[in-house]
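> Have a look; sequence and predicted model below, questions after that.
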Amino acid sequence: MKSPKEKMIAELPYVDSDGQLFKDRQYAKEELKRFNDSEPKQIKFRKQLIQKFFKATGSRFFIEPPFRCDYGYNITIGENFYSNYNCTILDCAPVTIGENVLFGPNVSLFTAGHPVHFEARNQGWEFASAIVIEDNVWIGGNVVINPGVRIGKNSVVGSGSVVTKDIPADVVAVGNPCRVIRTITEEDCIDYGAKP
């Protein structure tokens, strides 16, 4: 029989009946307090903490404090990931973020969900659905990404969007609910000159 934690990660309905998930969240809060209270110059300390705390990371990434998540152990970030201030990831289910992904400030990823009907919700039932963000994606500030969403490679999600459904690769998508407004083309490739 699966534990509530195993059910949660497997995206099955669960109730935290044994208290393990509460303990895991408390541990995460303690680690994140250390991360968020660190001095600005303690870049190496913050990086090492995240490398131990997340499921997996690339060797190059930067997460601006403050940062919040539920567990940490369900988050994977790829090479060259950058998150601006006030990122929140509710990682009840796996969150997989590819390479060269940028987050603006106040980005929120929510894998967690609760029953619509109050009786099941009042009994403590929860569920979670994984979020996947593929390579080379830019998520603008104040974007909310809901459970079960996949954002395709090279796409851009405009500021303030609420993403409720999958976004395909190579598009610009905006709005509430978020929708594709155009495809990214070669005309969007601006020559900024030599790399710095």
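Arrived safely. Computed from a predicted model, the values in this text were never measured in an experiment. Residues are numbered from 1 along each chain as shown.

> CA atoms for contacts and neighbours, from now on please.
Will do.

> I'd guessed residue 182 sits against residue 173; true?
Yes - with contact defined as C-alpha atoms under 8 Å, residue 182 counts as touching residue 173 (7.2 Å).

> Which of these two has more residues huddled nearby?
Set residue 182 next to residue 173 and count neighbours by other C-alpha atoms under 10 Å: residue 173 wins out with 22 against 11.

> mind listing what the more buried one touches?
Residue 173 sits next to 155, 156, 157, 158, 167, 179, 180, 181, 182 when contact means C-alpha atoms under 8 Å, 6 or more residues apart in numbering.

> Selection in PyMOL covering whichever of these are buried, please.
The buried subset of the contacts of residue 173, as determined by 16 or more other C-alpha atoms under 10 Å, is captured in PyMOL by this line:
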select buried, resi 155+156+157+158+167+179
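
> Redo the contacts of residue 173 as a markdown table? Include secondary structure and distance to residue 126.
Converted to a markdown table, the contacts of residue 173 look like this (DSSP: H, G, I helix; E, B strand; the rest coil; distance: C-alpha to C-alpha, whole Å):
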| residue | secondary structure | distance to residue 126 |
| --- | --- | --- |
| 155 | coil | 30 |
| 156 | strand | 30 |
| 157 | strand | 28 |
| 158 | coil | 30 |
| 167 | strand | 25 |
| 179 | strand | 27 |
| 180 | strand | 30 |
| 181 | strand | 34 |
| 182 | strand | 36 |
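
> ok, structure two:
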Amino acid sequence: MTEREKMLAGLQYDCGDPELLDRWHLARALTLRYNQTDSRDSRAQRALLSQLLGGMGENLWITPPFYVDYGSNIYFAENCEVNLNCTFQDCNRITIGKNALIGPNVQIYTAFHPTNAADRLGVPCAGGFAFAVGYTAPVTIGDNVWLGGGAILLPGVTIGSNVVIGAGSVVTRDIPSNTVAAGNPCRVLRQNG
């Protein structure tokens, strides 16, 4: 099993693996170019996103700056809008349904580390740096979801369809469809619709 396969399976993996580092560096280069592309040049933006992302539907709008780890583990359905300064740490799959509205400064995390410090310490890789021991869990977002500005989604959460997540919320567990949820930790406030 490759380190990438371990990463996507949620097993302990080596962040310093050459295949993973090559993709990480490529994602840095592509996001740098994307973030510097003239906002009126939608053709160039779409070409860069097609190289960066794992998949995307029609009518995807991402306002730069936009930050990712690998990019290739992010999948958008159609008619999605991502506002500026969002960070998607895609060490596992991030799946976003159709008609998603993602506010500014939203952060989506798929990686986590052991809470015990001794278990977290990494082993130096070929380049000499000791990355922390890591695990991952996917994040899934349904259709017609609005993530308010500054929301943070933690590894392993699923947000159902037709959900509104309030600005500044920290989503630590699944949120069911057809609800409005907010807070830290995020909790359902009411039914939506």
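Received the coordinates, thanks. Keep in mind it's a predicted model, so treat the numbers as computed, not measured.

> Any chance you could compute the TM-score here?
The TM-score (TM-score structural alignment, normalised by the length of structure 2) is 0.92; 184 aligned residues with a C-alpha RMSD of 1.0 Å.

> Number of residues surrounding the counterpart of residue 192 of structure 2 in structure 1?
Aligning on TM-score structural alignment places residue 192 of structure 2 opposite residue 184 in structure 1. Neighbours of residue 184 of structure 1 under the rule other C-alpha under 10 Å: 15.

> isn't residue 184 of structure 1 right up against residue 172?
Yes - here residue 184 of structure 1 reaches residue 172: they are 6.6 Å apart, a contact under C-alpha under 8 Å.

> Common neighbours of those two, please.
Counting by C-alpha under 8 Å, 6+ apart, the common neighbours of residue 184 of structure 1 and residue 172 are residue 155.

> Spell out the secondary structure type for the nearest residue to residue 59 of structure 1 once chain neighbours are set aside.
Closest residue to residue 59 of structure 1 apart from its sequence neighbours, by C-alpha to C-alpha, 6 or more residues apart in numbering: residue 79 at 6.2 Å. Secondary structure state of residue 79 of structure 1, per DSSP: H, G, I helix; E, B strand; the rest coil, is coil.

> Contacts only, for residue 79 of structure 1.
57, 58, 59, 60, 61, 98, 99, 100.

> So what touches the helix ranked longest in structure 1?
Ranked by residue count, the top helix of structure 1 under DSSP state H comes out as helix 20-36. Outside helix 20-36 of structure 1, the residues that touch it by C-alpha under 8 Å, 6+ apart are 4-5, 16, 46, 49, 53, 65-72.

> what distance separates it from the centre of its chain?
When distances are taken as C-alpha atoms, centre = their mean, to the nearest Å, helix 20-36 of structure 1 is centred 17 Å away from the chain's centroid.

> That helix: average distance to aligned residues in structure 2?
Superposing on structure 2 and averaging over aligned pairs (mean C-alpha distance after the TM-score superposition for structure 1), helix 20-36 of structure 1 comes out at 0.9 Å.

> what's the mean deviation for the helix or strand following that helix versus structure 2?
Going down the chain from helix 20-36 of structure 1, the next helix or strand is helix 43-53, by DSSP states H and E. If you overlay the two and look at helix 43-53 of structure 1, the average distance to its match in structure 2 is 1.4 Å (mean C-alpha distance after the TM-score superposition for structure 1).

> quick one: the counterpart of residue 133 of structure 1 in structure 2 from residue 89 of structure 2, how far?
Matched by TM-score structural alignment, residue 133 of structure 1 corresponds to residue 141 in structure 2. Using C-alpha to C-alpha, to the nearest Å, residue 141 of structure 2 is found at 15 Å from residue 89 of structure 2.

> Those two: who's more crowded?
Summary of the neighbour comparison: residue 141 of structure 2 and residue 89, criterion other C-alpha under 10 Å, with residue 141 having more neighbours (25 against 21).

> Go ahead and confirm the more buried one touches residue 98.
No - between residue 141 of structure 2 and residue 98 there is no contact under C-alpha under 8 Å: 9.2 Å.

> mind checking what residue 29 of structure 1 lines up with in structure 2?
Under TM-score structural alignment, residue 29 of structure 1 pairs with residue 28 in structure 2.

> Can you report how many residues neighbour its match?
For residue 28 of structure 2, the number of neighbouring residues by other C-alpha under 10 Å comes to 18.

> Compare the contacts of helix 20-36 of structure 1 and tell me which has the most neighbours.
Counting neighbours by other C-alpha under 10 Å, the top entry in these is residue 72, with 28 neighbours.

> now residue 95 of structure 2: how far from residue 190 of structure 2?
25 Å.

> One more: residue 62 of structure 2?
Applying C-alpha to C-alpha to residue 62 of structure 2 and residue 190 of structure 2 gives a distance of 29 Å.

> Okay then, goodbye and thanks.
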